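Asks: this one's sequence-less:
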């Protein structure tokens, strides 16, 4: 059994007294030899020497703590939450940080881990957690935009990667990331688990889809690099965040979801190099701070059956083939994809052996920490191997300015998040993403703003948002409309001058196809809109199809402007669309 386990209590008082001054001295010395205007691939020799001294001054327990990034329960640092008592043995988020001294935390906005309310609340939480940590935390979230967005309005919203792929503008992609980074940093968030660098080569992919820029490796690579530049900017800048390219070696050709199972990607190394590697190669060339692993198997790369997160041959593609020496972080260790073959105690140790640095969201943090400590003390892992990862993590924290002033100004956050100029930029960027796929009946653009538009189909909030912009009526029917709902929609169409039908996964939902076909039979002008995956447009004989790739409010506003002629559609399909009525990559009408 390990001695003095990290999860068992606070560090000895003497270690706490030494560590904060040591951090300050190391950071001051390293800062003196680093130019913020330079983006080095590796730390300068003098800087590396000072950070190495910092690592040498840490106890083994402190170093192992730096390897972990944990979730928390609660929206304020001192909020007593039963989830923290259950999972960590203490009541508040600040007490979790004080007890375990992790290298980072991650924020969510869902029923399981609800850390998000307002920008001011997030900034206050961030400051409280930083005060509880002896080494400044990397505070992370998944603000990919589009369907994976943890922080909603008033934070500036963008439509997501595939929409940016349709827009074909690296400058716009970089601008969107720069705005997102500035707002995240104002709230005390220093690491964004974005961009998604997967090439969505499988239209049936259930977990990536529109999170990917494109099925084209070159386009995905161009936009990945652009967003890395936007998120990270200049070194030591206080308005940037560490970007994280995910999910290495590439989750784009799966037809199952690694949250619930262990997908297989049957590519050879040559095929991987041609299809999946280019966006990661581009991210590394752009100076990416961190890369997230995928819980997938690649039997032609590693026949052992291990998920890439635990596979040295898979991660050697990153470390040796692509020459990457930055931080490697796992996807969540609570996901089923990584828990198929090994116990929760074994997984962190195996990940470190494979080449990982940061361990994200273990199911049992205390068990995971003590397992790593036991592996070092038992000789399964060397302390030198731990030092290697800790040095990478501290280097990332230093170069991104996390160590030099982790607290944010709570009184300024409301003016920094969602200002008018950011919202205007988001609208302009989103206008260029809407794709007109088909306009056979010449319905678009409408010759006049509709006076009695009916917006129906998928999405309770989405239909109501678009109806509000168009000044029409919303009649949401869900993902699988009943016959009664279809009948009601047909009746409502009788009083409409135009009908807009929103679809999502229509190809897998026959009831959505029936709804659309029934509304076409009314003789009313019908505009079909794929509001997530564009693959919907290949199904049904609708003569008018648009694709938005996202169903957020900013995308619905852009859609309304295209429908009414206030904006012209300039987006091009960033994927090839197979099906009964296929469309090629790059297809898109303009008027």
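Replies: Nice, I can see it. Computed from a prediction, not measured in an experiment: that's the story for all the values here.
Asks: switch to C-alpha atoms for all contacts and neighbour counts from now on
Replies: Noted.
Asks: ranges for the helices of the stretch 401-550 of the chain?
Replies: Assigned by DSSP state H, counting those that start in this stretch, the helices in the stretch 401-550 of the chain fall at 413-416, 420-431, 460-470, 483-493, 510-520.
Asks: is it true that residue 328 lies in a strand?
Replies: Yes. Using DSSP: H, G, I helix; E, B strand; the rest coil, the secondary structure at residue 328 is a strand.
Asks: ok, it touching residue 284?
Replies: No. Under the criterion of C-alpha atoms under 8 Å, residue 328 lies out of contact with residue 284, with a separation of 11.9 Å.
Asks: next up, a structure to set beside the first:
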């Protein structure tokens, strides 16, 4: 491993203070941990403690970037040049990675960035950082290839096997930690009972509360199996029955308290029983839980009354991004952080203006609106978790090992094997598996990359594939072109994505069906599309994702190289009668 003298000295100093983490009975270590945290807390200034409450982003592939574009973006967002200056100025408790903030080019770069950020933190207030991302997999994936890409939540839900969910989390968590991350904002614990949900959908394990609870608990245990990565369940008190996106507006859930207990609460209760380290809040109104209609993130009855007192959770609470309109609606950016802390949150994620938010919390303490004792309670939880993750002993990743852990052949093989278990055959009139070894196939419908991957998979299996991309909302001309291209083909495969919001896709399917060529539809996101085309297609498979592994599994199922194993993790209602179930939870055909 490369030698870093500064890191060696800093880590040694912290490690000496935290040496009790290495050995000894759990009870004794608990006492030593509490003693260590108290000493650290007493040594911190109020400014340092308030800084620990914030996790935010910084642009750049290195902590001390001098790249002009990154410097300009950091100046615009935060008034500093780079992450090193941001950490030094605000004593940050955490950094979150995104592709759009230019943090995740490749595993070696990510590892070096993580280590550079920890250097900056230790040289500043001396407290290691949470380094986080949203690596849910599937629809929400922040770190792409060559890191291993795994099935997302609903795809794993289709296995109906918590051990599959656990295995995926162990693999993902191991790769994240190898790149220096120590917190993953996953899994999603929402129960997706609303097919029109615009923000959750396939991010959920399904529509049955007990099923979701079992899968969530398994993933929490998988992510936290090594004790060096914090799992975060989201979005409390439950975001599964909304028709609005909290990124853009403030959704409202009309469940009664009894419905919340029966539908929304079980996965969070299961995660707490599994020892989850962190719970993330939701920016939504839930009148039955808080009649004031404050967003849950700012609601003391929700975060303290329900989460802490009723469910007995004593771990860390992080807000969802404070840049989302769902929490900013009706509140100033200076008020949101203070109200979130008063409600019971510990970590304030991505405030709109870090300088405004940081100073607003300091001012609230100075004016008596928040007590320093209240700040200490959250910082104690933060320091305690950082201790338990081993960050005070050694927060760094080994750059010499990352290539031996991330995206290995064994991991990629394991990911494909998991994906093969998720493909769900919902409709089949006997057309599948295709009886011929190769032939002429038209691949059409949504997605430039998606249709390209599907066509390539057919080509790799000896088929001659023509591709006609029609997009999310196909025009009459595009539909006519696709139908014309079906002439002379032995098979048509159409990829659909969100027919309910884009009904022209159903028109495309109908036009393709009218050609008389055997027609197979792939629902490459939410599985509900079949409700709109059930009378038109010869076969329908749900992949729950347009990730390459899932598309490969679907093509192998179509061509008979793979027997479909997945079963629906949701009820699919009739398109014209949402109360009537067309295909029930657990449905899945085989051959």
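Replies: Nice, I can see it. This structure is a prediction, so every number in the text was calculated from the model and none was measured.
Asks: on that earlier part again, residue 328 and residue 284 of the first structure: which has the busier surroundings?
Replies: When residue 328 of the first structure is set against residue 284 and neighbours are counted by other C-alpha atoms under 10 Å, the residue ahead is residue 328, at 28 against 24.
Asks: which residue in the second structure lines up with the more buried one?
Replies: Mapped onto the second structure by TM-score structural alignment, residue 328 of the first structure lines up with residue 317.
Asks: what's the spacing between its match and residue 101 of the second structure?
Replies: If you measure residue 317 of the second structure against residue 101 of the second structure using C-alpha to C-alpha, to the nearest Å, the figure is 24 Å.
Asks: ok, back up a step: which one of the helices of the stretch 401-550 of the first structure lies closest to residue 322 of the first structure?
Replies: When the helices of the stretch 401-550 of the first structure are ranked by distance to residue 322 of the first structure, counting by C-alpha to C-alpha, first place goes to helix 420-431 at 32.0 Å.
Asks: the second structure: matching residues for the helix or strand hosting residue 243 of the first structure?
Replies: Residue 243 of the first structure belongs to strand 242-248 when elements are defined using DSSP states H and E. Using TM-score structural alignment, strand 242-248 of the first structure corresponds to residues 230-236 of the second structure.
Asks: quick one: the matching stretch to chain centroid distance?
Replies: Here the centre of mass of C-alpha atoms in stretch 230-236 of the second structure, compared against the chain's by C-alpha atoms, centre = their mean, to the nearest Å, lies 9 Å away.
Asks: quick one: average offset of it versus the first structure, please.
Replies: Using mean C-alpha distance after the TM-score superposition for the first structure, stretch 230-236 of the second structure ends up 0.3 Å from its aligned counterpart in the first structure, as a mean over the superposed pairs.
Asks: what do we get in the first structure for residue 525 of the second structure?
Replies: The alignment partner of residue 525 of the second structure in the first structure, by TM-score structural alignment, is residue 532.
Asks: hmm, back to that, go through the helices of the stretch 401-550 of the first structure and name the closest to residue 147 of the first structure.
Replies: helix 460-470 (12.6 Å).
Asks: find me the equivalent region of that closest one in the second structure.
Replies: Counterpart in the second structure of helix 460-470 of the first structure, with TM-score structural alignment as the criterion, is residues 448-458.
Asks: against the second structure, where does stretch 122-132 of the first structure fall?
Replies: Under TM-score structural alignment, the counterpart of stretch 122-132 of the first structure in the second structure spans residues 110-120.
Asks: contacts for that stretch?
Replies: Outside of stretch 110-120 of the second structure, the residues within contact range by C-alpha atoms under 8 Å, 6 or more residues apart in numbering are 6-7, 61-64, 83-84, 87-88, 103-104, 128-129, 131, 178-181, 395-399, 402.
Asks: I'd say residue 274 of the second structure and residue 220 touch.
Replies: Yes. In this structure, residue 274 of the second structure sits in contact with residue 220. The criterion is C-alpha under 8 Å, and the distance is 6.8 Å.
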